[in-house]
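[1] Build me a structure from this.
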Amino acid sequence: MSSYAPLADELSDSLPFASRTTVGGSTPSATFFSCVANLANTILGSGLLGLPGAFAGAGSLTGTLLLIIAAFGSANGLRLLSLCASKVGYDEPTSFYSVANRAHPSSTTVIDFAVAIKCFGVATSYLIIVADVMVDVMKYFNGDGSMWSERWIWVVVGTSAVTSLSFFKTLDALKFTSAIAIVFVVTLTVVIVIYSTGAINPCDPMVFEEFGDTCKGPTDLTKPFKDTLQKLSTFVFAYTCHQNIFSVCNEISNRTQSAVDRVIATSITVGLVLYLVVAWAGYETFGDNVQSDILKNYPKNALVTTMRIFVALLVIFSYPLQLDPSRRCVTTLVNKIRKGKRDDELIKTDVEGIDEEEINNIEKESLNGVNGSHSDYDSPGEGGRSRIDDLIYMVITVTFLTCSFLLAMVTNDLGIMLAFVGATGSTAVSYILPGGIYLRIFYNEGWTWGRIAAVVQVGAGAIIMPVALYYAMGGGE
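    Below you'll find the model as predicted:
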């Protein structure tokens, strides 16, 4: 991830990141560790357990190449967005809205909506995972007849657990839960590797009966091209964390491009290494008999049950990392509506006797409201500004949680949800938007490495989205 010429001066450690001491009135204080923990935790979500199954569809060699290519594609998209954030500047907190508004103002509503829906879909998948794994946990302890083996109970419990983590206003506040989640991922990886060595027998007698004469199927380096395309969205989905790069840029204390680059490189590398280990070890253990959720292949014993509990905690800790960017996007949409109403009122107001400076101040405050900062006209009287903004924050958060809960209650097919989210939202957020926004913001850059990387990013997304969506809808069967 080397610097893109000829932006060396612009992307030096002194400009433009370090030239800003505050973001939206607050001093950035997130550490390198905090940023890496949150970004890596956003990456290492539900996709981890599906990668051995993706290898079964693509082959171990092809799967490895796709994981590496997807890692580079994700890192490139993250860096393009961080460069756009630095170009826009940090007088106000950067977001998909702020960079999209600079790139193409008329597209901001669509982009905010797309990011919000994508994050909502991923967050809902986390509640589905909590319910699925905890039902298996309760069946291990109490059998099928227990009340605690009912799926709806664990949707309620999962929603209650994520609610307690969903009202923090910065990702830096979640650094400890993100660090714990990464420990869970590493522990899960170690267990999968131990089973792959044969030190512990991976064959459950009941699973053994399902597969016939062996619990391990054949393994291949490559698979038919059609089978590989059917798993394409899984590899794309694995690295989607781009909605949170703006929080990294806003909150990191050492706000330089090189510091953000190190966060990106470290987070993607952590994800790639853990993904490769889990995918290889899981696929070598069960071959083509590996299921879409690899934990379903393992014996129903205390060790695997503990791993299921870890997975539930992992996605609970990851849930607010999806809620936060979605909430920011919805807040922007709400503020745009509020701004439109204020503009209409301003037009209708008799401005005679109001000097030009006061009118400019009103318009400036209205613009700040759209970009997510506070403004004094939200409610009359001292403290009115905080009350209105906090009310909007609370309503959006509660609405997100409620809708996510209701959808998780009626949906139990995780594979279909992840396939559609990966094919549409993840591809748009990881490939099309970063490249497209960069090309618009740096329109006068010339044919540098930055523009070439952006063109490749958009081109890859334009190919991946229709192909992955076709197979997610059952095409090719």
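[2] Please count neighbours and contacts with C-alpha atoms only from this point.
    Fine.
[3] What residues does residue 146 make contact with?
    138-139 (C-alpha atoms under 8 Å, 6 or more residues apart in numbering).
[4] How much space separates it from residue 389?
    45 Å (C-alpha to C-alpha, to the nearest Å).
[5] Please apply the same query to residue 213.
    Residue 213 is 62 Å from residue 389, by C-alpha to C-alpha.
[6] Settle it for me: which of these two has more neighbours?
    residue 389 (20 against 9; other C-alpha atoms under 10 Å).
[7] That one: helix or strand, and which one exactly?
    helix 384-410 (DSSP states H and E).
[8] Tell me which helix or strand comes right after that helix.
    Next along the chain after helix 384-410, with elements defined by DSSP H and E, is helix 414-421.
[9] this one next, for a side-by-side:
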Amino acid sequence: MLSMKKAEMVRFNISPDEDSSSYSSNSDFNYSYPTKQAALKSHYADVDPENQNFLLESNLGKKKYETDFHPGTTSFGMSVFNLSNAIVGSGILGLSYAMANTGIALFIILLTFVSIFSLYSVHLLLKTANEGGSLLYEQLGHKAFGMVGKLAASGSITMQNIGAMSSYLFIVKYELPLVIKALMNIEDTNGLWYLNGDYLVLLVSLVLILPLSLLRNLGYLGYTSGLSLLCMMFFLIVVICKKFQIPCPMEVSLLLNETVNSTFLPSYLAQNMSMTEGDSCRPRYFIFNSQTVYAVPILTFSFVCHPAVLPIYEELKSRSRRRMMNVSKISFFAMFLMYLLAALFGYLTFYEHVESELLHTYSSVLGADILLLVVRLAVLVAVTLTVPVVIFPIRSSITHLLCAAKDFSWWRHSVITVSILAFTNLLVIFVPTIRDIFGFIGASAAAMLIFILPSAFYIKLVKKESMRSVQKIGALLFLMSGVVVMIGSMALIVLDWVHNASAGGH
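    A predicted model of the protein is given here:
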């Protein structure tokens, strides 16, 4: 997502929940802070140890309440802000497209269910973390299912992050040529390499992203999460305002096929008002077509924040599971409203003509609109600075899995970084649309992180509840629903790809 947060990189191992609060004043339970000498080796080889807190080696076999812990220092309000940053991302740009292919009513139903399910999975994850004695997603997987669980968690997080990186670079591919065209006032784009999105993605990756990604400590880049959220809020305000400035009916397909100067747009529309009277400007509430299958994956992609939940929980001041759930409820409700407004006003502006990336739809229609130009520039800066932040946990996870016992090597560090960035660039160049990235990652990695892994870890690690308890039965049903969503969505998306390929669509 557009804000793969600093919290995702700084991961911690243990914290007490509300059940342990009664022990804090008990003389039988004396907590002390772990020292550097007693600290375990970092799970991530290239994360600064000064920024982490570790379990003591002697405590690995003990219960959670007997383990030393790092007290949280982040306020409730800042935790809400951090989790909101972790939720909101590039997925917001695809929500209007999802609504255009589901209808308003069906979209709201799906958005409600996905947000509730995501919140429920946070509940499962927090409870599992406390029972399992770890605040590291991969370590929970290892405790639950050994190396298979660790690989499943690490692989899902890596896929999700690569999907997020790809979506950011797709924004560069779509929007940077339009920004350059507007700033240089170029009308004829034929043969100009610097207006080719593929070339610009490679150039930005080599000149800006790669040098920043090679740093061992990204430091200030973690704060781009705040910039990302501000950019998306600005984008939402612009979407709402433009709804009342762009008249309907608008035959976007004609505007995309003809060079229409934005100065003459009102008169052009006035001449063509009769062309799209009727269904074009009438909102629809239930729609089923070949693109409807992308709605759930886009929504799940938009709500993935689970790798960041545990670090935010670790840093929460006066933390308890109940307090963290209140943080989650406020964050999810705020993002629910933000997503709903962005999708609704984007859809009510363009109706069935919405593209898979909403900002590009405005760019195509309004051309060199100053307000949109500012939005595009802000989003481009945010995504460019966020890509190195997303590379960081991917590289760390790969380093830990392949060569955890080895000392740091600049050569290995550089090769892994270049390989990740090269693979992502190939995806962006050869995958036709951002919709395919949203769809595939949402149906696979996002479904794993929201539905399958939290419920599977909960069933395995929470021993105090029997399999016949309401909680375990609910987790089992949640797991089964996740498998159905993942397999069903992936099958339908692949069928759509095959159909489009046979029809010459891809």
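[10] distance between the ends of stretch 309-326 of structure 2?
    One end of stretch 309-326 of structure 2 sits 12 Å from the other (C-alpha to C-alpha).
[11] buried stuff in it?
    Residues 309-321, 323-325 are the ones in stretch 309-326 of structure 2 that count as buried (16 or more other C-alpha atoms under 10 Å).
[12] Please apply the same query to stretch 396-407 of structure 1.
    396-397, 400-401, 404-405, 407.
[13] Next, format those as TSV and append distance to residue 110 of structure 1.
    Shown next, in TSV, are these (distance: C-alpha to C-alpha, whole Å):
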residue	distance to residue 110 of structure 1
396	18
397	20
400	18
401	22
404	21
405	25
407	23
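[14] just those now: which is nearest residue 130 of structure 1?
    Taking C-alpha to C-alpha as the measure, residue 130 of structure 1 lies nearest residue 405 of these, at 11.7 Å.
[15] Identify the residue of structure 2 aligned to residue 429 of structure 1.
    Matched by TM-score structural alignment, residue 429 of structure 1 corresponds to residue 449 in structure 2.
[16] Its match: neighbour count?
    29.
[17] In this structure it contacts residue 156, no?
    Yes: the pair residue 449 of structure 2 / residue 156 is scored as a contact, 6.7 Å apart, by C-alpha atoms under 8 Å.
[18] State which helix of structure 1 is the longest.
    Counting residues, the longest helix found in structure 1 (DSSP state H) is helix 302-348.
[19] what's the following helix or strand after it?
    Heading C-terminal from helix 302-348 of structure 1 (DSSP H and E), you reach helix 356-370.
[20] for that next one, packing partners?
    Counting by 3 or more C-alpha pairs under 8 Å, 6 or more residues apart in numbering; DSSP states H and E, the packing neighbours recorded for helix 356-370 of structure 1 are helix 302-348.
[21] circling back to that earlier point, other SSEs contacting the helix holding residue 389 of structure 1?
    Helices and strands touching helix 384-410 of structure 1, by 3+ C-alpha pairs under 8 Å, 6+ apart, are helix 108-142, helix 151-163, helix 302-348.
[22] Let me have those in a markdown table, adding distance to residue 434 of structure 1 as columns.
    Below are those laid out as a markdown table (distance: least, C-alpha to C-alpha, whole Å):
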| stretch | distance to residue 434 of structure 1 |
| --- | --- |
| helix 108-142 | 11 |
| helix 151-163 | 29 |
| helix 302-348 | 16 |
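[23] which stretch among the ones you listed comes nearest residue 199 of structure 1?
    Once those are compared by C-alpha to C-alpha, helix 302-348 is nearest, at 13.4 Å.
[24] Please name every helix or strand in contact with that closest one.
    So helix 302-348 of structure 1, by 3+ C-alpha pairs under 8 Å, 6+ apart, packs with helix 32-43, helix 96-103, helix 108-142, helix 151-163, helix 175-197, helix 356-370, helix 384-410.
[25] Pull the residues that contact the shortest one.
    Read that as helix 96-103 of structure 1. Taking C-alpha under 8 Å, 6+ apart as the rule, helix 96-103 of structure 1 contacts 84-85, 88, 107-108, 111-112, 243, 246, 329, 332, 371, 437-438, 440-441.
[26] Which residue numbers in structure 2 does it align to?
    So helix 96-103 of structure 1 sits over residues 137-144 in structure 2, by TM-score structural alignment.
[27] And for residue 10 of structure 1, the neighbour number?
    16.
[28] Quick check, it in contact with residue 18.
    No: using C-alpha under 8 Å, residue 10 of structure 1 makes no contact with residue 18, being 11.4 Å away.
[29] Export the helices and strands packed on helix 384-410 of structure 1 to JSON lines and append columns for distance to residue 294 of structure 1 and mean neighbour count.
    Converted to JSON lines, these look like this (distance: least, C-alpha to C-alpha, whole Å; neighbours: other C-alpha atoms under 10 Å):
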{"stretch": "helix 108-142", "distance to residue 294 of structure 1": "12", "mean neighbour count": "22"}
{"stretch": "helix 151-163", "distance to residue 294 of structure 1": "20", "mean neighbour count": "19"}
{"stretch": "helix 302-348", "distance to residue 294 of structure 1": "11", "mean neighbour count": "20"}
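[30] closest one to residue 423 of structure 1 among these?
    Taking those one by one with C-alpha to C-alpha, helix 108-142 is closest: 10.4 Å.
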